[in-house]
Every structure is written in C-alpha cells, then in structure tokens.
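Undergrad: after the sequence you'll find the predicted model.
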Amino acid sequence: MSAAVDHALDLAAFVAASPSSFHAAAEGARRLEAAGFARQIESEPWQGGPGGRYLIRDGALLAWRVPEGAGPTTPYRILGSHTDSPSFKLKPNPDFVSAGWGQVGVEIYGGPLLNSWLDRELGLAGRLALTDGREVLVRTGPIMRIPQLAIHLDRAVNDQGLQLSKQQHTAPIWLVGDDHRSVLDHLAGLAGVATAEIGGFDVLAYDTAAPAVFGIDDQFLASSRLDNLSSVHASLVALINSGPGDSISVLAAFDHEEAGSGSRSGAAGPILADVLDRIAGSLGADVDERHRALAGSYCLSADAGHAVHPNYAGRHDPVNRPLMNGGPLLKINANLRYASDARGAAIWHAACRAAGVTGQEFVSNNDLPCGTTIGPLTATRIGITTVDVGVPLLSMHSARELAGVEDLRALAQAMQAFLAG
C-alpha cells in the first residue's frame, strides 16, 4: 500500500469520526493529545513555555508548538483551515407530521448542492448544551432520508431540470404512521440525558456513507466533508510530524466558514488573535515586540479548490486547469477573494520544492464569480502575509466529494515543509 493511500485512509478515519465541526475539533484534540500536546482551558491561566498545546472553542480547534529558545519576537507559521461543511441544521421544535410521515425540520447551512443530499441515509450530529452548564456531543446512526420524487410523478424532470424548494422539498422523513417519537428525545437518549436537560442544541445532518478509496490504482477518495476536513487533517499531520523549528507553529481550524465566518469561533472572530496575544504575553512580549513577531509571520490558508471538470471544461479558465493528482493548488484571485500575492506565492513554491511536491495554480473563469476562504479574513485581522492553497476536488459542496489520494498527502508534506521554514 502506498504512503498516499495510507494517508487517504487515515483521512477517511478522521472524516468518519467527525460528522460535525464539534466532533472534528474533538477528534483533532484526541490526535494531538496522543502526540503529546496538552489542553489549554481558556478560562484558566495560560501555560507558557516550550511544547505543544491546544484549545477548543465551540467547533474550532487551535493548536501550537513553542520551540525551545522562543522569545518575544519569534514569528509564527500558521496553518489555517475550517472544520464545518455545508449541511442541514436542526430547527427549533423540529418535529412535524405531513401526509402521515414524521418529518424533521431543518434549515440549510452554507451552500450545499441540494440534489446530492437526496436519497441518502442521513444521521444527525452535533452538541447539546445542558441546563447545568455541561456540553455533550451526540451522533445518531442512519435515521433520516430526503426522498426524491419518482420520475412517474415528474415526467419532465430530466428535460427541465430538478427544481427544489429549500423549504418544501428538503425536510427529511424519519417516521411513518402513528409513530410520533421526538427527535430531541432520541438525541437525549443517545447522550444519556433527559430531554428536559437540553437547554440548546447545534445539530446538523450528515451523510452516513463511509468514505471509500477506489479506482484502478486506488487513485481517488470519495467522501463527504472533504471541504474542508481534507485541510484540517493535513494540518494535523503536518503539525504532529514536524519538529520544533525557528518559528512558533500554529494550527487554526476555524468553524462557520461556510456561513461567513462571523462568530466567536470563526475566522472573522477573535480566536486566532486571542491565542497569538496570549502566546506573546507568555513570552514577555511588549506591544512593539508583538508587532515585530507578526511582521515576520506567515499563514497558509488551506481550503479545497476545483479540479477541472471534463464534462464542463468551459466553466474553467482556459489555461489554468488543475488536474486531480497533479498536486495541491495555489489559489489566486485579482480581487482578493483569495489572499495569495507574489510574496505568499514565493513562500508556497519554496515549501513545495522543499517537500518535493509539484503544485498547480487555480484561477477562476472571468465569467464566473469566485468563492472565498478564511485567507483574506486572516490577512485582514492579523496583518500577516497569507497564501491560499488546497487540494483540487470534483463535486465540491456535494454530499459526497471526490479527491485524488496523491494530492491529499502532498498538501500535508508541503505544509510540513512550510512549518519547518
């Protein structure tokens, strides 16, 4: 078995353990602890000094390694990513009945390809906030399905295209007939608490199908949530496997990127600045020294990008057409939807050369709008050189995306070289 396939299978295990952003943060923390990182509780005094530490804020995971000899002006090398993926979030009072079916009220989270979620066995996963102040993670097995209308009842669907109402056509079924059990009762039972103890919940749907490595030479990984657990996983691998360097290595896996990042655990919020500020304080840095450290710092913002689609090649730039298993992407946009500039590109190319990795460039077709990432937010909030990178995918924002196994490992290798300086 090749090293790339091994990496893809480990990513598959990470995805399977991470049906929600909260689970992704918890699984990342578990892996960090196994590698010797210690947990930092935000409300407790900061644990300074050399070594690896991490903290969890809601669905975000921050981790860092301070090298021996670090001082007030030691710069940072930051790996940015996000833990969330497009999905359907459980609404308040989610139980309702329609035409004899027990259904689940959900609100669309982010921008999923709606049709890709039809006719799949879905589960629910997330966190329950209890009235005594505790929080518990919960996940179900396959309990729901969003059924598609049979072609006999919509004869024109293949000619006119599928039209889905986000309110009317996306509510999953989970019961039928006189069975009127409550979704919250079911979640409470799985969590081992009483329903009355649930003070609030952040619970989302997930596709329960297992990730799969496939292809004639095991070239591909099909999985849900590759956008952006592929980058979170690569960041974890790079941080855990990298040795202490001349910089402070930081992993910043934010939540809520798919919804705009505007939260206390999102990239538009204060979490990264909070961590960098407290690290600097533990090193005795004054205001001037903190700015000097940031001036020498860099961030790789890693988020999935687009591979050229053979059936829709006209939707891509006619020259820059990334192929799957052709290497990780440098993502570029003239209007700063990505943060990459010449300086950042040079840093990325140097990391790829050091890792023995071949990279590719991605730029959008001028006639199509370009997405964005945490990169511009991080560059704006923290004021450091930031470069946007990632692996090429097909079917981005589908319930089941497609990646190349060689690209997945290559991203982690380039990240590790970046951390090494």
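TA: Perfect, I can see it now.

Undergrad: drop to CA atoms for contacts and neighbour counts, all remaining ones
TA: Noted.

Undergrad: now do the buried residues in the helix or strand harbouring A351.
TA: In this structure, A351 sits in helix 342-355 according to DSSP states H and E. Across helix 342-355, burial judged by 16 or more other Cα atoms under 10 Å covers G344, A345, I347, W348, H349, A350, A351, C352, A354, A355.

Undergrad: got another, please set it beside the one above:
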Amino acid sequence: MPSPSSAAEHIQDLGAYVSASPSSFHAAHEAARRLETAGFARLDELDPWEGMAGKYFMIRDGALIAWVVPEGAGPVTGFNILGAHTDSPSFKLKPKPTIGSQGWLQAGVEIYGGPLLNSWLDRELQLAGRLVMLDGTQHLTATGPMLRFAQLAIHLDRAVNDGLTLDKQRHMNPVWGLGSPGDVDLLAVLAQHASGGQGVKAAEIGGYDVVMADTQPPAVFGARGEFFASGRLDNLSATHAGLAALIAHASRTASSSAPIAVLAAFDHEEIGSNSRSGACGPVLEDVLVRISDGLGATVSQRRQALAASFCISADAGHAVHPNYAERHDPANQPVLNGGPLLKINANQRYATDANGAAFWARLCARAEVPYQEFVSNNVMPCGSTIGPLTATRLGIRTVDVGVPLLSMHSARELCGVEDPHRLAKVTELFFRTVA
C-alpha cells in the first residue's frame, strides 16, 4: 500500500482506516493487513525471534507493535518509537446483555472511558469486537447499523433544553429490536456477523470484548473542505499517522546509523492503560527486549540502547473552541489546520520537557511542518497520555504531541484536513533521525 502523498489522500485513507476499525481489535487487525501488504512479517510471541534485521509486527489482543530494523543495527542501536492507542471512549457490552421492556429489545452496556454521552443519542450504532470461543479461537465481529440511544421527545420533557441529565444506568441502554428478551439472544446476532459474516455458533462463545461504534461514514466538509468529521479520531488519527509513516519509512533505504523505527499502538489508554496490552503493561518492553536479544545485546548494552532511544507520544489534543474560548489558556489557543500540537504540562501529565520540545521543533522545521503549543487553562486540568507512562516505565526520553480536535470524546469528533498528514510527515522523518 503506497503511503498517502498529500493531505487529501491521507484524510481519505484515514477515513477508510477508521471505517475498518470500529473496535481496538479491528484497528489492530486492519493495521496488520496493511503491514502485511507492505511486506512486514507477523511474529508470534510463542515462537523464537531470530535474525532481527527487517520489517516485523506482532499483535497482543487489541494492541499492535510494528518495527523496522535497519541492516546496520547493532546491540546499542536506539529505538525511535511513535506511541499511540487503538481504543476510544465508548460503551462495552455487559454479561447477560439481552435486556428490554415494553416490547423493546435493548442491550446492557457499561460505559467505557469518558464518552460525551449526549453525542451518542439518536445515532445508528453498531456492536464490534472479538468473540473468544470455548476452544480458544478468536473471531472479529461487527454488526453494522443496529442500535440506537433514543432520546425522549421534547413534548415529554419540556425543560430538556434547559439542561439534559442522562442517568448512565437507566437512560443508556440502546434499543436494537422489537420483541421479548426471552425469545432473542443478542449474542446470537453477534455470532451471525462474526468472521466477515461467515458466522460462528453462539453456544460455543466462551467470552467476548464488544463495544459500540458510530456507523456514520467520515466526511470532509466546510466552506473550503477544511474540516474532517469522524468517530474515533482520538486516537486513530495518530495510530494511522504512525502506520502510514512506518510503511513509508520501510520503503526507503535506511542509513547504517539509523535508529530502529517502532510503532507502538496500545490498547486501554482511555481507561488508564493498566492491562497486558496497555502502556502500563509489559508489551512494549517485551518487544524491545526481544529485538535487542536478537541483535545480541547484553543487559548493559540494552540499557545503552534505551538511553539512546526516543518516544513521541501521539494523542489527540484540544483546539480552541470559539464558543468557549475562556476554557482555554489565553495565550496558547491552537486552531485546526495550524499544525500538530506540542503538548506541555508543568505537572508531567504530558511528558514534554525542554529537550523534547527542542527535538520536536527541529523535526518540524526539517519536515517543513508548522506546529502549535498546547497548555491547559490553570482551572481546567488536562488529562494524561501514554507519554508519562512510557517515560516512567522504560526511562526513554519522551515528548507529547497530537492532532488538535474539537468535540473530543464525542461519538463524532472534528479535526482539520491538513493536520493528520502533517503529523505523518514529521513521524516519517523522526523514524530515520537520531535524537
């Protein structure tokens, strides 16, 4: 798959990636498909890894790590890592999910992360994720448009426009059909849609990780086509940028002194990253250690390699909102299509420091890409990213960046058409640049 060469091509390809990735498991699967098309080899964690020079990737649950080892790499060669995540705020299917009343079939869901609840109302939604069978085999499933959080009509709540209050237990149970819960099983529907519609036997499902996703296609719009609306831009915009950059980087002949380029797309960032496939878990360290082992590194040399390494933590950030400008820092107000964000926080909620900021500035200058600084209003504490987690866990120098958004954590977020492509351009340069 050729790397998108323009912002217009990149944004269309981002839309295709998002559409193919309604869950973290689908995002990892689609990334793997694209990597295999580009000549990357998939490695299994249960197998020995030998002869590390080349292009590889591995998948652990909803996370994917991909890397390119240049021919001249040795035991102390550093890693240049683009860190992102595959999950987004959503709703996750509960046990005994088939519920309902008053002749309606509903789904029992649990809130995943911090979705903007009202943005999910009155949309055509789908269920997507993985089914794990009793024999241990796994199958992806995606239903297509099937569910809806139906809002109460204004005639039955005359004060709704004065303030909408949604009870997470009572009001956030989507409808998906008509009938009695005793007559229909939602898992049977998921089973029918598994493996691209080939289906599996519902009685043989032993477990499932299934979330909801919006089904409205991504769209370019605006007076001059400057806006891009889509679900899951936080953080598939960065995962896709890293993927496109790594594939483009792999198509070039790297110098013998080039670092080992790594894309680390973690799962579970939206709920704290505390999992075997999250940034707090061992997945990245496991891969880096095995790459170093394959290059013949001693423990001391591996430490040298990590000291020479650098991580760009790429996660979506906030553009200034024209209707709520007072919620933003008065001096730092990023705009859409103004370039990727350099995210800064005095309390290390972002991992950026002066060294990282200077390195990012050099990269952007060389790539001829503008960038913007983001810092929170002091009375509006920011969230965090995988950046501080990676820096703390591995001691790798880290800087936090991202594409500016409006409507973050909405079912449908908004970015500028130019910014995702710019992030990919800087990332491709980063992959071949010694920090």
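TA: Cool, got the structure. All figures in this text were calculated on a predicted structure; none of them were measured in a lab.

Undergrad: packing partners of the helix holding A351 of the first structure?
TA: Judged by 3 or more Cα pairs under 8 Å, 6 or more residues apart in numbering; DSSP states H and E, the packing partners of helix 342-355 of the first structure are strand 385-390, helix 405-420.

Undergrad: hmm, back to that, what is the most widely separated pair among the buried residues of helix 342-355 of the first structure?
TA: Using Cα to Cα, those span at most 16.7 Å, a distance reached by G344 and A355.

Undergrad: the helix holding A351 of the first structure vs the second structure, average distance?
TA: By mean Cα distance after the TM-score superposition for the first structure, the fitted helix 342-355 of the first structure averages 0.8 Å away from its aligned residues in the second structure.

Undergrad: and that helix, which stretch of the second structure?
TA: On the second structure, the counterpart of helix 342-355 of the first structure by TM-score structural alignment is residues 354-367.

Undergrad: now do stretch 364-374 of the first structure
TA: Under TM-score structural alignment, the counterpart of stretch 364-374 of the first structure in the second structure spans residues 376-386.

Undergrad: tell me which residues in that stretch are buried?
TA: Neighbour counts over stretch 376-386 of the second structure (16+ other Cα under 10 Å) mark S376, C382, S384, T385, I386 as buried.

Undergrad: what does stretch 94-109 of the first structure give?
TA: Residues of stretch 94-109 of the first structure classed as buried under the neighbour-count rule (16+ other Cα under 10 Å) are D95, W101, G102, Q103, V104, G105, V106, E107, I108, Y109.

Undergrad: show me how far it is from its chain's centre.
TA: Centroid displacement of stretch 94-109 of the first structure relative to its chain, using Cα atoms, centre = their mean, to the nearest Å, is 27 Å.

Undergrad: check stretch 244-257 of the second structure too.
TA: Offset of stretch 244-257 of the second structure from its chain centre (Cα atoms, centre = their mean): 22 Å.

Undergrad: likewise stretch 46-54 of the first structure?
TA: Relative to its chain's centre, stretch 46-54 of the first structure lies at 24 Å (Cα atoms, centre = their mean).

Undergrad: which part of the second structure lines up with it?
TA: Counting by TM-score structural alignment, stretch 46-54 of the first structure falls onto residues 49-57 of the second structure.

Undergrad: and the matching stretch, how far apart are its ends?
TA: Distance across stretch 49-57 of the second structure, first residue to last, is 11 Å (Cα to Cα, to the nearest Å).

Undergrad: need the counterpart of Q416 of the first structure in the second structure.
TA: Using TM-score structural alignment, the equivalent of Q416 of the first structure in the second structure is E428.

Undergrad: give me the number of residues near that match?
TA: Other residues near E428 of the second structure come to 25 when the count uses other Cα atoms under 10 Å.

Undergrad: can you check L419 of the first structure too?
TA: Here the number of neighbours of L419 of the first structure (other Cα under 10 Å) works out to 26.
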